[in-house]
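Chemist: coordinates only, sequence not included:
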């Protein structure tokens, strides 16, 4: 039902179609929140159980991402692939399905040889807010996830490291914060990554697939540093020595302390010499020392 002018709230009744595998509502004028309460009430704990494609791109949906939808996508939670499905992934069958996928703001047609081994979720270009539900991390067979161009906040869930089949991840143009989870480096099939224009900070991971991503994947995050960006990560200052977790005083502080100590020793030495000269016996002893030193160096 893509590319129409449908004005309505989310059609919850579609969730009762237990054999529905593809739902594409992109480029319409659907609006409002997708209520978790409505999903539980109308879905009767079985909401889109066979769904492999969920595409809500470019509508007017708002509110938080409905975690109960993700909790009911049972078929996406299975990561096992049979021999026949493997042949389909290799393109050795004739059951092809064409899907239009949005990545980096551009649409391209993707030939899916079998829905048994391919699944994607595209909720981009809406006004969803709040944090990403951790339940998405349970969708082990997910291949493409696009949440770009929303108003999502908070950290990127570490649970995304469980999406072992993920090939494309687009979280650009949101308000995500914190570090890039190290767990994402375990996604060995990941070939497309876009984290641009968020509030991410810290050093970019370097392991595995992350060494292949370009500068464009991280643009618009002033707090990020490290390759492939030109911004180098700051190093620990060399004038601090850490002992038991606490920094000692800097070398500048030590210099300021040593100045009055040196002056005190110098003044004390001059005072001793001056008192020795004034004292008669001391003056004789002082002259004897000087004469002896002079004679030894002359001879």
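Modeler: Noted; the coordinates are in hand. Bear in mind that the values here come from a model prediction, so they are computed numbers and not experimental data. Numbers count the residues shown, from 1 in each chain.

Chemist: For the rest of this, base every contact and every neighbour count on C-alpha atoms.
Modeler: Will do.

Chemist: Residue 255: what secondary structure?
Modeler: Here residue 255 is recorded as helix under DSSP: H, G, I helix; E, B strand; the rest coil.

Chemist: tally of neighbours for it?
Modeler: 10 (other CA atoms under 10 Å).

Chemist: how much space is there between it and residue 153?
Modeler: 48 Å (CA to CA, to the nearest Å).

Chemist: likewise residue 106?
Modeler: 24 Å.

Chemist: before we move on, what about residue 73?
Modeler: The value you get for residue 73 to residue 153, if CA to CA is used, is 24 Å.

Chemist: what about residue 39, how many neighbours?
Modeler: Residue 39, neighbours per other CA under 10 Å, totals 22.

Chemist: so it makes contact with residue 70?
Modeler: No. The criterion here is CA atoms under 8 Å, and residue 39 misses it with residue 70 at 10.8 Å.

Chemist: any idea how far residue 176 is from the residue found closest to residue 189 once you drop the neighbours it is linked to in the chain?
Modeler: Distances taken as CA to CA, 6 or more residues apart in numbering put residue 167 closest to residue 189, at 5.2 Å, once the chain neighbours are dropped. For residue 167, the distance to residue 176 (CA to CA) stands at 21 Å.

Chemist: Which one's more surrounded, those two?
Modeler: Using other CA under 10 Å as the criterion, residue 167 and residue 176 rank with residue 176 on top: 26 against 18.

Chemist: ok, that one touching residue 152?
Modeler: Yes. At 6.4 Å, residue 176 and residue 152 qualify as touching, with contact defined as CA under 8 Å.

Chemist: I'd assumed residue 176 was in a strand, is it?
Modeler: Yes. Applying three-state DSSP, one finds residue 176 inside a strand.

Chemist: Please compare the first structure with the one that follows:
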């Protein structure tokens, strides 16, 4: 049966099937398609040349983990019903088209592990996708510099965003103060600003410098913050204790220093959250911040170990002394008995004689 004759086809799930070749153009004539999933195959070809414009009902497109080339097809922006697009782990290149903002229903977008470029413009474009909930940008925009301008997201950017992943991009520069409230703005206005619904923020394995932005303290719904393997300096801000839902926190392998905050969620994080920062100190690292010596609990253990060794040594000495005295006592007793028998023998000899 020819694919083009499947006029009523709404869903096509062919993920993880070892398929190769290219997507047949006749498939794009199935105008009632709602879900098209080809994830994890060996498909290839230039997807820029594919015409998706007839798939007006398409809601989910998943082409991830294949060998496609080109850029995001311009015809894709005609699919106004799209809610989720995944093209991660292909060989796509080029800048992000601003036309993607016409996809007003788009909530999920994964572009990771490709060769897209022009991060500065891409951030502004993505901020215009007002329905985005999940944005995965890991392993793209390699070695680019993150723009340092304030409020790059604009007043309305990313209000619904819950997951933002930009790990393993080798991005450099300082994290922009995108969430910094202007002077005179009330707390209610701060809470309604961009990124306030963010739950997951992954900025790991980049080259971000500077201190941890104080604006992170305003992300009160944050559950995961990963800044590991960067070049962050300064101290871990105590204001981060206000993040009451934070369940995963990782700043390992930076150049941070000073005391690790205590209280709140910080009492739940382990040593693995902080390793690779030689200047950090605190109970979780068993290192006192005042003397760079073991903290009290470790000192008590250290003293206990010393006392145990002392007891063991004293026990050994006491045992040795007892044994030694016992030997002397036995020798003295034997000597006395020897003298007694010798004296007795002499007396016996005198009687006989």
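Modeler: Ah, there it is. Keep in mind the model is a prediction, meaning the values are calculated, not measured.

Chemist: Can you tell me how far the residue nearest to residue 189 of structure 1 is from residue 190 of structure 1?
Modeler: 4 Å.

Chemist: and what of residue 183 of structure 1?
Modeler: Distance from residue 183 of structure 1 to residue 190 of structure 1, by CA to CA: 12 Å.

Chemist: Neighbour count: those two, which is higher?
Modeler: Ranked by neighbour count (other CA under 10 Å), residue 183 of structure 1 and residue 190 place residue 190 first, with 23 against 14.

Chemist: Just give me the match in structure 2 for the more buried one.
Modeler: Here residue 190 of structure 1 is matched to residue 246 in structure 2, going by TM-score structural alignment.

Chemist: and the gap between that match and residue 115 of structure 2?
Modeler: 32 Å.

Chemist: Quick one: the strands in the stretch 51-200 of structure 2, in order.
Modeler: 60-62, 67-70, 84-86, 91-95, 108-110, 115-117, 134-136, 163-165, 172-174, 200-202 (DSSP state E, counting those that start in this stretch).

Chemist: Next, format those as CSV and append distance to residue 327 of structure 2 and mean neighbour count.
Modeler: Shown next, in CSV, are those (distance: least, CA to CA, whole Å; neighbours: other CA atoms under 10 Å):
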stretch, distance to residue 327 of structure 2, mean neighbour count
strand 60-62, 88, 20
strand 67-70, 87, 19
strand 84-86, 87, 20
strand 91-95, 87, 18
strand 108-110, 84, 20
strand 115-117, 86, 19
strand 134-136, 81, 21
strand 163-165, 77, 20
strand 172-174, 78, 18
strand 200-202, 74, 20
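
Chemist: Arrange those in CSV, one row each, with distance to residue 258 of structure 2 as further columns.
Modeler: Below are those laid out as CSV (distance: least, CA to CA, whole Å):
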stretch, distance to residue 258 of structure 2
strand 60-62, 46
strand 67-70, 47
strand 84-86, 41
strand 91-95, 41
strand 108-110, 37
strand 115-117, 37
strand 134-136, 33
strand 163-165, 28
strand 172-174, 20
strand 200-202, 23
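
Chemist: Tell me which of these sits nearest to residue 259 of structure 2.
Modeler: Closest to residue 259 of structure 2 of the strands of the stretch 51-200 of structure 2 is strand 172-174 (CA to CA; 22.4 Å).

Chemist: now that closest one: which residue numbers in structure 1?
Modeler: With TM-score structural alignment as the criterion, strand 172-174 of structure 2 aligns to 129-131.

Chemist: What is the burial count for the aligned partner of residue 227 of structure 1 in structure 2?
Modeler: Matched by TM-score structural alignment, residue 227 of structure 1 corresponds to residue 283 in structure 2. Per other CA under 10 Å, the neighbour tally for residue 283 of structure 2 reads 19.

Chemist: Would you mind measuring from residue 283 of structure 2 to residue 272 of structure 2?
Modeler: The separation that residue 283 of structure 2 has from residue 272 of structure 2, given CA to CA, amounts to 13 Å.

Chemist: now do residue 157 of structure 2
Modeler: 33 Å.

Chemist: Compare these two (neighbour count), which wins?
Modeler: residue 157 (24 against 14).

Chemist: list the contacts for the more buried one?
Modeler: When contacts are counted by CA atoms under 8 Å, 6 or more residues apart in numbering, residue 157 of structure 2 is found next to 127, 128, 129, 130, 194, 195.

Chemist: Most neighbours among those residues, please name it.
Modeler: residue 195 leads these on contacts (other CA under 10 Å) with 27 neighbours.

Chemist: That residue pairs with which position in structure 1?
Modeler: Match for residue 195 of structure 2 (TM-score structural alignment): residue 139.

Chemist: Residue 46 of structure 2 reaches residue 91, doesn't it?
Modeler: No. Between residue 46 of structure 2 and residue 91 there is no contact under CA under 8 Å: 9.6 Å.

Chemist: Can you tell me how far the match of residue 190 of structure 1 is from residue 175 of structure 2?
Modeler: Taken as CA to CA, the span from residue 246 of structure 2 to residue 175 of structure 2 is 20 Å.

Chemist: do the same with residue 157 of structure 2
Modeler: 16 Å.

Chemist: Report the contact partners of residue 125 of structure 1.
Modeler: 57, 58, 59, 147, 148, 149, 150 are the contacts of residue 125 of structure 1 under CA under 8 Å, 6+ apart.

Chemist: The closest residue to the fourth one other than its chain neighbours - how many residues pack around it?
Modeler: What it means is residue 147 of structure 1. Spatial nearest neighbour of residue 147 of structure 1, chain neighbours left out: residue 124 (4.6 Å); criterion: CA to CA, 6+ apart. A count of nearby residues for residue 124 of structure 1, using other CA under 10 Å, gives 27.

Chemist: Burial check on the nearest residue to residue 97 of structure 1 once chain neighbours are set aside, number of neighbours?
Modeler: Leaving aside its sequence neighbours, residue 97 of structure 1 sits nearest to residue 112 (CA to CA, 6+ apart; 4.8 Å). With neighbours defined by other CA under 10 Å, the count for residue 112 of structure 1 comes to 18.

Chemist: on that earlier part again, save the contacts of residue 125 of structure 1 as JSON lines, and put in neighbour count too.
Modeler: Output for the contacts of residue 125 of structure 1, formatted as JSON lines (neighbours: other CA atoms under 10 Å):
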{"residue": "57", "neighbour count": "25"}
{"residue": "58", "neighbour count": "21"}
{"residue": "59", "neighbour count": "21"}
{"residue": "147", "neighbour count": "23"}
{"residue": "148", "neighbour count": "29"}
{"residue": "149", "neighbour count": "22"}
{"residue": "150", "neighbour count": "21"}
